[in-house]
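Chemist: From the sequence below, what's the structure:
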Amino acid sequence: MDWFTGIVVYLLIWWTALFAVLPIGTRPVEEPDPEAGGWRGAPTQPHLLRKIIGTTVLATVLWFGAYALIESDLISFRDGWLAYQGPSGR
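Modeler: Take a look at the predicted model:
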């Protein structure tokens, strides 16, 4: 995996992990004020910095796992039973 592909894979993993981490620990506002722009689903304290740090740690661990899997010959689309055989079946 070259550096550009590694960055793209990391960003994809990071965004996916962010959407998985965002709802953890949120509590809705008990009595929202519609005149002030309050909404009943808005969290009281979203703790965004904590969630971004947690997402970064989780994405880094998952990226290293993906990197190890990609760099190993455990799964390969060039050799073995996952390889593309082409129209001739060779």
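Chemist: Going by C-alpha atoms from here, please, whenever you check contacts or count neighbours.
Modeler: Noted.
Chemist: mind listing what R40 touches?
Modeler: 28-32 (C-alpha atoms under 8 Å, 6 or more residues apart in numbering).
Chemist: Go again with 6 Å.
Modeler: Counting by C-alpha atoms under 6 Å, 6 or more residues apart in numbering, R40 makes contact with P32.
Chemist: Assumed it was part of a strand.
Modeler: No. Going by DSSP: H, G, I helix; E, B strand; the rest coil, the assignment for R40 is coil, not a strand.
Chemist: For it, give its distance to P28.
Modeler: Noted for R40: a distance of 7 Å to P28, by C-alpha to C-alpha, to the nearest Å.
Chemist: Give the closest residue to L69 in space, chain neighbours not counted.
Modeler: Leaving aside its sequence neighbours, L69 sits nearest to I75 (C-alpha to C-alpha, 6 or more residues apart in numbering; 7.2 Å).
Chemist: To check against the first, give me the structure of this:
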Amino acid sequence: MAIQISTWLAIYFVLWWVMLFVTLPFGVRSQHEDGVGAPGTDPGAPILTRMGRKLIWTTILSAIVFGIGLAAYHAGYLSIERLSKMMGMPF
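Modeler: Down below sits the predicted model:
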């Protein structure tokens, strides 16, 4: 069964958003941790989020995970028949 490119793009898009939420907490320092903060702001507010780096890392990580999934699909490990058989569901 062949999968169209639109399906691959949709899978990558969803995977990219999941990876974004995985990478968001890394490297964030709060105002409370640094002892610096503007009056009237939440002490847990981040000082510098470095979103550019996080977007780059998100793209790299999602491309790696997507490549592993694509290789597993082409090797036959992610076929619908195999997965339904493993779960004991008739296909």
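Chemist: returning to that earlier point: tell me the SS of the alignment partner in the second structure of the residue nearest to L69 of the first structure?
Modeler: Structural correspondence for I75 of the first structure with respect to the second structure (TM-score structural alignment): L78. At L78 of the second structure, secondary structure determined by three-state DSSP is coil.
Chemist: Return the distance of L78 of the second structure relative to L70 of the second structure.
Modeler: Distance, L78 of the second structure to L70 of the second structure, by C-alpha to C-alpha: 9 Å.
Chemist: Also Q31 of the second structure?
Modeler: For Q31 of the second structure, the distance to L70 of the second structure equals 42 Å [C-alpha to C-alpha].
Chemist: between those two, who's got more neighbours?
Modeler: Using other C-alpha atoms under 10 Å as the criterion, Q31 of the second structure and L70 rank with Q31 on top: 18 against 15.
Chemist: contacting residues for the more buried one?
Modeler: 37, 43-45, 47 are the contacts of Q31 of the second structure under C-alpha under 6 Å, 6+ apart.
Chemist: which parts of the helix ranked longest in the second structure are buried?
Modeler: Longest helix of the second structure, by residue count under DSSP state H: helix 51-75. Neighbour counts using 16 or more other C-alpha atoms under 10 Å place 54-55, 58-59, 61-63, 66 of helix 51-75 of the second structure among the buried residues.
Chemist: That one vs the first structure, average distance?
Modeler: Following superposition, helix 51-75 of the second structure is found to deviate from the first structure by 0.8 Å on average (mean C-alpha distance after the TM-score superposition for the first structure).
Chemist: Show me what that helix is in contact with.
Modeler: Outside of helix 51-75 of the second structure, the residues within contact range by C-alpha under 6 Å, 6+ apart are 16, 19-20, 78.
Chemist: how about the residues you listed, which pair is most distant?
Modeler: Using C-alpha to C-alpha, the two most remote members of these are L20 and L78, lying 23.9 Å apart.
Chemist: Okay, and A20 of the first structure sits in which element?
Modeler: helix 3-21 (DSSP states H and E).
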